[in-house]
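> Build me a structure from this.
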Amino acid sequence: MTGESEQAANRNPEQRTAEPAAPMMPASRAVGSWFRGYLDRHPGVALGTVGGQFVLGVRTVQFLITDILTGRFAVREAVDQAAFMASAAVLPTIFVALPIGVTLSIQFGLLAGQVGATSLAGAASGLAVIRQGAPMVAALLMAAAVGSAICADLGSRKIREELDAMEIMGVSVIRRMVVPRFAAAVLIGVSLTGVVCFVGFVAGYVFNVFAQDGAPGSFVATFASFATVGDLVLTLIKAVVYGAIVAIVACHKGLTTEGGSAGVANSVNSTVVSSILLLMIVNVLFTQIFMMLFPRQGL
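Below is the predicted model:
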């Protein structure tokens, strides 16, 4: 009997090595497990990121005010960062502002011609540049050129454990690294917005006068008649907020970088995408609130 059983096992080696298969998970449980994992990976992480950025922004503003009042503000670091940001963003901003101004002049010139109000082309294109074009163009270029550079710098320092070493030595990373970049980003954001306002208006004026046969005096007069100080104040407020958003998002992504050089690249990509998305949302809120508080009867 023993010999027969051994021969049977030799004839069927799979029967001797086979193990019982694991029970399959029901479809409902599999879907529920995937959904819980998705919530942990995406909305949960997003809420944590937004909360971390909010806390970083509050602490940065607190340190900025405290350092200015006590004379501890790192002026030289802020100036160096501002010079770097200007060198990285001024030329791209000008090259983007030119086609933006021309495009707005074309669209509003055609629209004004269709309704028989060609004299209002200057007011329409100029107001569009000041209210929406200038702050958004400056903010997008800040996010693409400045935000990515800030994130790459801080992310590289995080990977090399320089920031951890600063904390061990009792040096506040926020006060030493984030606050100067925050102040520089706000200053450069306002400056770039002014540059875009000027370049966009001049580009629209030149195109309207020389390409669309518009009247130079009418372009300037209608713009001066409809533009108000409130438009410029709103634009400057937008520039300050947009610069602050870009700086906080970039610094937070850089300070939370993990995973070596690949993690730095992922943080830079996330910085640009997150900044642009947040800037678009804030721009809609700003515009809607301004229109509700200061309604216009007509152009």
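> switch to C-alpha atoms for all contacts and neighbour counts from now on
OK.
> Distance-wise, check Ala183 relative to Ile65.
Distance, Ala183 to Ile65, by CA to CA, to the nearest Å: 11 Å.
> which of these two has more neighbours?
Ala183 (23 against 13; other CA atoms under 10 Å).
> Ala203: which element?
With elements taken from DSSP states H and E, the one containing Ala203 is helix 179-210.
> so how far is that helix from its chain's centroid?
Between the centre of helix 179-210 and the centre of its host chain there is 17 Å, according to CA atoms, centre = their mean, to the nearest Å.
> other SSEs contacting it?
Contact analysis of helix 179-210 by 3 or more CA pairs under 8 Å, 6 or more residues apart in numbering; DSSP states H and E lists helix 43-70, helix 75-114, helix 121-128, helix 134-141, helix 216-226, helix 229-255 as its packing neighbours.
> Mind putting these into TSV with distance to Val273?
Supplementary listing: the helices and strands packed on helix 179-210 in TSV, determined by distance: least, CA to CA, whole Å:
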stretch	distance to Val273
helix 43-70	13
helix 75-114	17
helix 121-128	25
helix 134-141	10
helix 216-226	35
helix 229-255	10
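> Also this sequence, please, to line up against the first:
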Amino acid sequence: MSIDTGIAAFRRPFAWRELILQCWFIARVSMVPTFMLAIPFTVLTVFVLNILLLEIGAADMSGAGAALGAVSQIGPMVTVLVVSGAGATAVCADLGARVIREEIDAMRVLGIDPLQRLVLPRVIGSTAVALLLNSLVALVGLIGAFLFSVYVQHVTPGAFAAGLTLVTGASEVVVSIVKAGLFGLSAGLIACYRGLTVKGGPTGVGQAVNETVVFAFVALFFINVVVTAVGVKATA
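You can find the predicted model right below:
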């Protein structure tokens, strides 16, 4: 299905309207969970890091640690959780319901390719939203880390801001973007595959949604490990 979806990307006409609708749909179901996860993840990381830095008298390095954590790890990891837990499950349930109602079979009878009309817009939409969510998490995380460090743990604002780019540069941002794009692509493909292969009526839809979460988590964490290792080697 992944190969067929890639081939369908070069066929015309392209379902632009469906792409826009799916981008908005996935973003709508993912936005609130993103905010709810990004702030606690970042604050907890910065809290532990700042305690260590205060013990060794290096509190001015708080910004460097917060930037590295938010950009390279927290942003992609929160994207993993949100895209697979909210966006992918919603896509799988939508396609599974269409299969149960025999809409997919009706499309094939009419000569409409479901991969081109339904799967491709959802995969591209999932990838695009994952990239946007990764940037949003990094931004929210840095703002939350700044406020928590300055107003709760009394870190100097200027020192925090000056340390943001100390160990985090363009290479770390590129690796983070690549991670997010692969996360969105993989989650979209897994969700669409499980949605289109639903069997057993409404009960099968529920099972497919649960399997989508499990498969997406496993695939995305594996991708995170591989891309992180390759990125460290490439940028060392």
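> What does the TM-score come to for these two?
Once superposed, the chains reach a TM-score of 0.97 (TM-score structural alignment, normalised by the length of the second structure), with 236 aligned residues with a CA RMSD of 1.1 Å.
> Superpose on the second structure and give me the mean offset of the helix holding Ala203 of the first structure.
Compared with the second structure after the fit, helix 179-210 of the first structure shows a mean deviation of 0.6 Å (mean CA distance after the TM-score superposition for the first structure).
> List the buried residues of that helix.
179-209 (16 or more other CA atoms under 10 Å).
> Lys158 of the first structure is nearest to which of the helices and strands packed on helix 179-210 of the first structure?
With CA to CA as the criterion, Lys158 of the first structure lies closest to helix 229-255 of those, at 6.3 Å.
> so that closest one corresponds to what in the second structure?
Under the alignment (TM-score structural alignment), helix 229-255 of the first structure falls on residues 170-196 in the second structure.
> The matching stretch vs the first structure - mean distance after superposition?
Following the fit onto the first structure, the mean deviation recorded for stretch 170-196 of the second structure is 0.6 Å by mean CA distance after the TM-score superposition for the first structure.
> Pull the distance from that stretch to the chain's centre.
6 Å.
> Return the residue of the second structure aligned against Met142 of the first structure.
Taking TM-score structural alignment, Met142 of the first structure has Val83 as its aligned residue in the second structure.
> Pull the number of nearby residues for the counterpart of Ala128 of the first structure in the second structure.
Residue correspondence to the second structure (TM-score structural alignment): Ala128 of the first structure is matched to Gly69. The local packing count at Gly69 of the second structure equals 20, with neighbours defined by other CA under 10 Å.
> now do Leu47 of the first structure
Using other CA under 10 Å, Leu47 of the first structure has 11 neighbouring residues.
> Kindly report the same for Met292 of the first structure.
Other residues within reach of Met292 of the first structure, judged by other CA under 10 Å, total 10.
> Okay, and it sits in which element?
Per DSSP H and E: Met292 of the first structure is located in helix 260-293.
> Name all residues that make contact with the residue nearest the centre of the second structure.
In the second structure, the centroid-proximal residue (CA atoms, centre = their mean) is Thr79; its distance is 2.9 Å. Neighbouring residues of Thr79 of the second structure by CA atoms under 8 Å, 6 or more residues apart in numbering: Thr34, Ala130, Leu133, Asn134, Val137, Ala180, Phe183.
> export these to TSV and tack on distance to Ser62 of the second structure?
Formatted as TSV, the entries for these read as follows, by distance: CA to CA, whole Å:
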residue	distance to Ser62 of the second structure
Thr34	23
Ala130	27
Leu133	24
Asn134	21
Val137	18
Ala180	25
Phe183	29
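> Kindly indicate which of those lies nearest Asp4 of the second structure.
Nearest to Asp4 of the second structure among these, counting by CA to CA, is Phe183 at 19.3 Å.
> isn't that closest one right next to Val218, touching?
No. Phe183 of the second structure lies out of contact with Val218 (CA atoms under 8 Å); the separation is 11.0 Å.
> which one in the first structure is aligned with Leu133 of the second structure?
Using TM-score structural alignment, the partner of Leu133 of the second structure in the first structure is Leu192.
> which residues touch that match?
So, once contact is read as CA under 8 Å, 6+ apart, Leu192 of the first structure ends up touching Val90, Thr93, Ala138.
> Please determine how far the residue mapped onto the second one from the second structure is located from Phe146 of the second structure.
Alignment note (TM-score structural alignment): Thr93 of the first structure maps to Thr34 of the second structure. Computed as CA to CA, the Thr34 of the second structure to Phe146 of the second structure distance reads 18 Å.
> picking up where we left off before, Gly3 of the first structure: which of the contacts of Leu192 of the first structure is nearest?
Among these, Ala138 lies closest to Gly3 of the first structure (CA to CA), at 87.4 Å.
> Which strands or helices does the helix holding Met292 of the first structure pack on?
The elements that helix 260-293 of the first structure packs onto, with contact taken as 3+ CA pairs under 8 Å, 6+ apart, are helix 134-141, helix 148-159, helix 229-255.
> nearest to Gly48 of the first structure, of the ones you listed?
Ranking those by proximity to Gly48 of the first structure (CA to CA) places helix 229-255 first, at 11.7 Å.
> Next up, the contacts around the aligned partner of Tyr205 of the first structure in the second structure.
Tyr205 of the first structure maps onto Phe146 in the second structure, with residues paired by TM-score structural alignment. For Phe146 of the second structure, the set of contacting residues under the criterion of CA under 8 Å, 6+ apart consists of Gly63, Pro157, Phe160.
> pretty sure Leu19 of the second structure is touching Ser126, no?
No. The pair Leu19 of the second structure / Ser126 is not scored as a contact, 9.7 Å apart, by CA under 8 Å.
> Could you tell me which residues touch both of the two?
Common contacts of Leu19 of the second structure and Ser126, defined by CA under 8 Å, 6+ apart, are absent altogether.
> ok, now which ones touch the residue lying closest to Leu115 of the second structure once chain neighbours are set aside?
In space, Leu115 of the second structure comes closest to Thr5 once its chain neighbours are excluded; the distance is 6.0 Å by CA to CA, 6 or more residues apart in numbering. Contacts for Thr5 of the second structure were tallied using CA under 8 Å, 6+ apart; they are Leu115, Gln116, Val119, Leu120.
> Give me the aligned partner of Thr5 of the second structure over in the first structure.
Structural alignment places Thr5 of the second structure opposite Thr60 in the first structure (criterion: TM-score structural alignment).
> Any figure for the gap between that match and Ile245 of the first structure?
Taking CA to CA as the criterion, Thr60 of the first structure is separated from Ile245 of the first structure by 12 Å.
> same check, this time on Leu255 of the first structure
To Ile245 of the first structure, Leu255 of the first structure is 15 Å away according to CA to CA.
> Just say helix, strand or coil for the alignment partner in the first structure of Leu118 of the second structure.
With TM-score structural alignment defining the correspondence, Leu118 of the second structure maps onto Met177 in the first structure. Put simply, Met177 of the first structure is helix when judged by DSSP: H, G, I helix; E, B strand; the rest coil.
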